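Colleague: After the sequence you'll find the predicted model.
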Amino acid sequence: PPRLGRHLLIDANGVPYTYTVQLEEEPRAPPQREAPPGEPGPRKGYSCPECARVFASPLRLQSHRVSHSDLKPFTCGACGKAFKRSSHLSRHRATHRARAGPPHTCPLCPRRFQDAAELAQHVRLH
C-alpha cells in the first residue's frame, strides 16, 4: 500500500500549515521483455497516479504532485495573490519591485523589503 507523506510549511505571512501527499513505496517493476528495436521502452521510476508521468525519485514525484493540488500556500504580502510554489511567488514579487522601491524599511538597519511579512521575518533575525 502507498505511504503518506505529511509536510509542514509556512506561508509568506508566517502561518504554518500542513498538507499530505501519497508516495509510492517502490519504483514500478520493469517489464520482463524489452521493447522492439526502434521503439522506446517503458520508463522506470515513480509514476504520478494523476497523469502517469514518471519521475526518477520520490522527491521529484512529490514536487510534481503539487501541480495537481488546489492548494496555493504562498501568498504575496503586497497584493494577496497566491501561488502553488515559492519560486512562483518569488518571480511574482519582482513585478512589484519593478513598479516601485521597497516600501518597508527595517527600523534596526537600512534594509528595505517589498512586503511586511518579509520585514517581520528579517526583524526576528536581528
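Modeller: Everything's here; your move. Numbers count the residues shown, from 1 in each chain.

Colleague: going forward, measure contacts between C-alpha atoms and count neighbours the same way
Modeller: Will do.

Colleague: count of residues packed around the residue nearest to Thr105 when sequence neighbours are not counted?
Modeller: What sits nearest to Thr105 in space, not counting adjacent residues and going by C-alpha to C-alpha, 6 or more residues apart in numbering, is Arg112, at 4.2 Å. Applying other C-alpha atoms under 10 Å, we find 17 residues neighbouring Arg112.

Colleague: just checking, what's the longest helix in this structure?
Modeller: helix 86-99 (DSSP state H).

Colleague: Give me the buried positions along that one.
Modeller: Within helix 86-99, the residues scored as buried using 16 or more other C-alpha atoms under 10 Å are Ser86, Leu89, Arg93, His96.

Colleague: Would you reformat those as JSON lines and include distance to Gln121?
Modeller: As requested, the buried residues of helix 86-99 are exported to JSON lines (distance: C-alpha to C-alpha, whole Å):
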{"residue": "Ser86", "distance to Gln121": "16"}
{"residue": "Leu89", "distance to Gln121": "16"}
{"residue": "Arg93", "distance to Gln121": "16"}
{"residue": "His96", "distance to Gln121": "19"}
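
Colleague: hang on, the earlier thing: I'd like the next helix or strand past the longest helix of the chain.
Modeller: strand 104-105 (DSSP states H and E).

Colleague: so what's Pro16 up against?
Modeller: Leu8, Leu9, Ile10 (C-alpha atoms under 8 Å, 6 or more residues apart in numbering).

Colleague: So among those residues, which ones count as buried?
Modeller: Judged by 16+ other C-alpha under 10 Å, buried ones among the contacts of Pro16: there are none.

Colleague: let's bring in a second model and compare:
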Amino acid sequence: MMSHTGENPFKCGLCDKAFSRMGNLKRHVVTHSGEKPFKCDLCDKAFSQKGDLKYHMMTHTGEKPFKCDLCDAAFSGKSHLKYHIMTHTGEKPFKCDLCDKAFSLMSTLKGHVVTHSGEKPFKCELCDKAFSLKNSLKGHVVTHFGEKPFKCEICDAAFSLKSTLKNHIMTHTGEKPFQCDLCDAAFQRKTYLKYHMMTHTGEEPFQCDLCDAAFSRKDSLKYHMMTHTGEKPFKCDLCDAAFSQKSNLKPHMMTHTGEKRFKCDLCDAAFSRKNHLKYHVGTHSGN
C-alpha cells in the first residue's frame, strides 16, 4: 500500500534515497558496493540489477518494445522512451548549477558539467586529442579510419559525424539559425556566431607565444604560427607552390585554370583573387 501513498520508510544508509519496499532498498544498496552479480552470457558486461541485464539483452536481440506515439522511434528500455518523449515536449528537468542551460537527460547534463571544469577524460589512442564527452571521442575516432556513414541526400558529400552532415544540409537550404543581436549577420553554426561576436567586442583571446599577434579564432592562431615555422601543408598538385593556409591555395589554383570569379561592376575586368579586385576598384575611384 505504501507505493500508493507515496510513503518511503526504507532509507538507504549510504545516500539520501528512500524506498517504499525493502526489496527495492536491497537492490539499490548493491549499486553502492560495486557488486554486479548479473552477467551477460553474450558479452563481458555485468550489472548490479536483474532489470538492467534484461534491458541490456535487448541490445543483442535488437528488441525495442517501447514505442513512441509521436514518431517512429522505439527503445529497449522504458526510461529511454520517457526521456525521448521530452524531446517532443521540450521538457528539460535537469538544470546546470553553473549556467542557465537545462537538459532532458541526466547523462547529457553530466557531460555538460564537465565542460565547465575543462576536464577531458576521454583520450584518443590514435592521436593526442582528448574530449570531455565520450560521444565526442567516438565521433572523432571515426575520422582516423576515413569512414563516412552519413551521406547527403542532395549531393554526393558524406561525413563521419551526423552533426557535420546536419550543418552541411544548411548549405543547401541556406538556413542560418544563429542570429547576431548586434547586427544583421546570421550563421549556420553556433561557433561561427561566437567568433563573430568577438568582432563586436574586440576580444582576441588566442595569443601568439612568439610575437604580439592575437586572434579571435583558434584556427587563425594555428595558421599564423605557420608563418613562424615556415610550414606550408597546402600543396598545389600542378606546380611546386605551397601555402600555409588553404584559403591561399584555392585562388592559386585559379591561376592554372584561368578562372576569374571576382568581376568588377564598373568595367569588364575580372580577377582570381578578391583582394586584387579590391585594389582594382580603387583605380576607378582614384584611391
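Modeller: Ah, there it is. None of the values given here were measured: they were computed from a predicted structure.

Colleague: where does the TM-score land?
Modeller: The TM-score (TM-score structural alignment, normalised by the length of structure 1) is 0.39; 57 aligned residues with a C-alpha RMSD of 2.3 Å.

Colleague: related to what we said a few turns ago, so which elements touch the longest helix of structure 1?
Modeller: strand 74-75 (3 or more C-alpha pairs under 8 Å, 6 or more residues apart in numbering; DSSP states H and E).

Colleague: thinking again about what came up before, TSV for the contacts of Pro16 of structure 1, including secondary structure and distance to Thr105 of structure 1?
Modeller: Formatted as TSV, these follow (DSSP: H, G, I helix; E, B strand; the rest coil; distance: C-alpha to C-alpha, whole Å):
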residue	secondary structure	distance to Thr105 of structure 1
Leu8	strand	29
Leu9	strand	26
Ile10	strand	23
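
Colleague: Could you let me know which of these ends up closest to Leu23 of structure 1?
Modeller: Leu8 (16.1 Å; C-alpha to C-alpha).

Colleague: Grab the nearest non-local neighbour of that closest one.
Modeller: The nearest residue in space to Leu8 of structure 1 (C-alpha to C-alpha, 6+ apart) is Thr18, at 4.4 Å.

Colleague: That neighbour: which element?
Modeller: Using DSSP H and E, Thr18 of structure 1 falls in strand 16-23.

Colleague: Which positions within that strand qualify as buried?
Modeller: Per 16+ other C-alpha under 10 Å, strand 16-23 of structure 1 contains these buried residues: Leu23.

Colleague: Give the next helix or strand downstream of it.
Modeller: With DSSP H and E, the next secondary element past strand 16-23 of structure 1 is strand 46-47.

Colleague: Please name every helix or strand in contact with the helix or strand just after that following strand.
Modeller: Note on strand 46-47 of structure 1: by DSSP H and E, the next helix or strand toward the C-terminus is strand 54-55. When contacts are defined as 3+ C-alpha pairs under 8 Å, 6+ apart, strand 54-55 of structure 1 packs onto strand 46-47.

Colleague: Which elements pack onto the strand it packs on?
Modeller: strand 54-55, helix 58-65.

Colleague: Report the angle between the longest one and strand 16-23.
Modeller: Between helix 58-65 of structure 1 and strand 16-23, the angle formed by their directions is 110 degrees, by axes from the mean of the first three to the mean of the last three C-alpha atoms, to 10 degrees.

Colleague: Show me what counts as buried in helix 58-65 of structure 1.
Modeller: Here helix 58-65 of structure 1 shows Pro58, Leu61, Gln62, Arg65 as buried, counting by 16+ other C-alpha under 10 Å.

Colleague: Now Ala82 of structure 1. Nearest residue, chain neighbours left out?
Modeller: Nearest non-adjacent residue to Ala82 of structure 1 (C-alpha to C-alpha, 6+ apart): Thr75, at 4.2 Å.

Colleague: now swap in Leu277 of structure 2 and tell me
Modeller: Phe271 (6.0 Å).

Colleague: Next, count neighbours for that neighbour.
Modeller: Residues within reach of Phe271 of structure 2, counting by other C-alpha under 10 Å, total 20.

Colleague: Tell me the spacing between the residue nearest to Phe55 of structure 1 when sequence neighbours are not counted and Ser87 of structure 1.
Modeller: Spatial nearest neighbour of Phe55 of structure 1, excluding adjacent residues (C-alpha to C-alpha, 6+ apart): Tyr46 at 5.0 Å. Using C-alpha to C-alpha, to the nearest Å, Tyr46 of structure 1 is found at 24 Å from Ser87 of structure 1.
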